[in-house]
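Novice: The sequence isn't on hand, but the structure is:
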């Protein structure tokens, strides 16, 4: 059984790839951050499991379909694989904000899907990396450590929630995914 303290869960848009207020609707619009793919490869190369939990309400809104999303995720997996890494699981929510589902972040449904898929009893002690408050809230609901990156909507999230930068906050803040991964791997986890 995999230990949750060796799992990093990533939001997708704004953490791994550039985000867009008009949605990432096709493979041509899916543009990874230059250092994100390498960061994922470094994590998995160091023995960490990596999962992705992503809200994809563009499906419910009719902006793209599941086949298009599958193509984006296949490209993500291909690039990470070429860099020498792997993504262990990708969970996504196709519902809109009024969909009435239990998987759309900030609800923890996607994270629980990851937990079950990876055969874990708990996600307490894992890491949830996101660029929005709802990412952090989903992670907190399952006992994950919270990490906010400044990429994507991260700067806006920080401006709207200045308490996240407070010394008393449990949320760690990094410029990007690569900065977090460098810090995490430097912590000399067993």
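Specialist: Received it, and whenever you're ready, just let me know what you need. Computed from a predicted structure; not experimentally measured.

Novice: Going by C-alpha atoms from here, please, whenever you check contacts or count neighbours.
Specialist: OK.

Novice: counting contacts, what elements does the longest strand along the chain pack onto?
Specialist: For the chain, the strand reaching the highest residue count under DSSP state E is reported as strand 49-55. If you count contacts as 3 or more CA pairs under 8 Å, 6 or more residues apart in numbering; DSSP states H and E, strand 49-55 packs onto strand 7-10, helix 36-45, strand 89-93, helix 109-117.

Novice: what's the offset of the third one from the middle of its chain?
Specialist: On the basis of CA atoms, centre = their mean, to the nearest Å, strand 89-93 is displaced by 10 Å from the centre of the chain it belongs to.

Novice: Other residues contacting that strand?
Specialist: 50-57, 103-104, 110-111, 113-114, 117-118 (CA atoms under 8 Å, 6 or more residues apart in numbering).

Novice: In those, which residue is surrounded by the most others?
Specialist: Sorting the contacts of strand 89-93 by how many neighbours each has (other CA atoms under 10 Å) puts residue 53 first, at 30 neighbours.

Novice: and here's the other structure:
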């Protein structure tokens, strides 16, 4: 049975990441196969949420108005391929103790709450490229998925060492195709 909701990290999953942060719409470059993956999820009636730490805002590297422009570019890139994102959450906090800062589950729980979805009743996946994404999924009782785009290749060895049965895919599209094939 297909899940009702798949939540995605943004940087490194939907778009190419940068160690210097994505600070402007010009720096936000989509991973084309990820946009196709989002479209496939939409076509199968699966809600798509995005949960992203945005520490660059907290560090003063860019402001919330710029983040809104970057987000609008993400929405438009999705629309250009016939896809859409149903929910967007971000956390600008620098403190790892903030309830929304991944690996804490706040953003994921907020998205599930918006759609009245409980991970106890429904399968909810969280797809990320960092160990903190895997931990956020576990903390929110979601099924963690790691992709090798972004920091995934570097993070996967550490994640596998801690979570032996962690599913790892080359990219978001590979995960979505496997998910839909199993239905």
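Specialist: Looks like it came in fine. Predicted model, so just to flag it, every value in this text is computed and none were measured.

Novice: what range in structure 2 does the helix or strand that comes right after the longest strand of structure 1 sit on?
Specialist: For strand 49-55 of structure 1, the succeeding helix or strand toward the C-terminus, using DSSP states H and E, is helix 66-82. Aligned using TM-score structural alignment, helix 66-82 of structure 1 spans residues 64-80 in structure 2.

Novice: Buried residues in the matching stretch, which are they?
Specialist: When burial is assessed from 16 or more other CA atoms under 10 Å, stretch 64-80 of structure 2 yields the following buried residues: 67, 70-71, 73-74, 77-78.

Novice: Quick check: the farthest pair among those?
Specialist: Distance extremes for those: the farthest pair is 67 and 78 at 16.6 Å, using CA to CA.

Novice: aligned partner of residue 143 of structure 1 in structure 2?
Specialist: With TM-score structural alignment as the criterion, residue 143 of structure 1 lines up with residue 141 in structure 2.

Novice: Contact partners for its match?
Specialist: 119-120.

Novice: where's the residue sitting furthest away from the middle of structure 2 relative to residue 76 of structure 2, distance?
Specialist: The C-alpha centroid of structure 2 is most remote from residue 60, which lies 22.7 Å away (CA atoms, centre = their mean). Going from residue 60 of structure 2 to residue 76 of structure 2 by CA to CA, to the nearest Å gives 25 Å.

Novice: Residue 171 of structure 2 too?
Specialist: Applying CA to CA to residue 171 of structure 2 and residue 76 of structure 2 gives a distance of 21 Å.

Novice: and if you look at residue 62 of structure 2?
Specialist: 20 Å.

Novice: swap in residue 169 of structure 2?
Specialist: 26 Å.

Novice: ditto for residue 141 of structure 2
Specialist: 31 Å.

Novice: swap in residue 42 of structure 2?
Specialist: 15 Å.

Novice: ditto for residue 177 of structure 2
Specialist: Where residue 76 of structure 2 is concerned, residue 177 of structure 2 sits at a distance of 23 Å (CA to CA).

Novice: Relative to residue 27 of structure 1, which of the contacts of strand 89-93 of structure 1 is nearest.
Specialist: Looking across the contacts of strand 89-93 of structure 1 and measuring by CA to CA, the closest to residue 27 of structure 1 is residue 56, at 13.9 Å.

Novice: Next up, the contacts around the counterpart of the closest one in structure 2.
Specialist: In structure 2, the residue paired with residue 56 of structure 1 is residue 54, using TM-score structural alignment. Counting by CA under 8 Å, 6+ apart, residue 54 of structure 2 touches 90-93.

Novice: cool, and residue 98 of structure 2?
Specialist: residue 104.

Novice: Can you tell me what it aligns to in structure 1?
Specialist: By TM-score structural alignment, residue 98 of structure 2 lines up with residue 101.

Novice: Relative to residue 18 of structure 1, how far out is that match?
Specialist: 26 Å.

Novice: if we can go back for a sec, helix, strand or coil for the match of residue 98 of structure 2?
Specialist: Per DSSP: H, G, I helix; E, B strand; the rest coil, the secondary structure class of residue 101 of structure 1 is coil.
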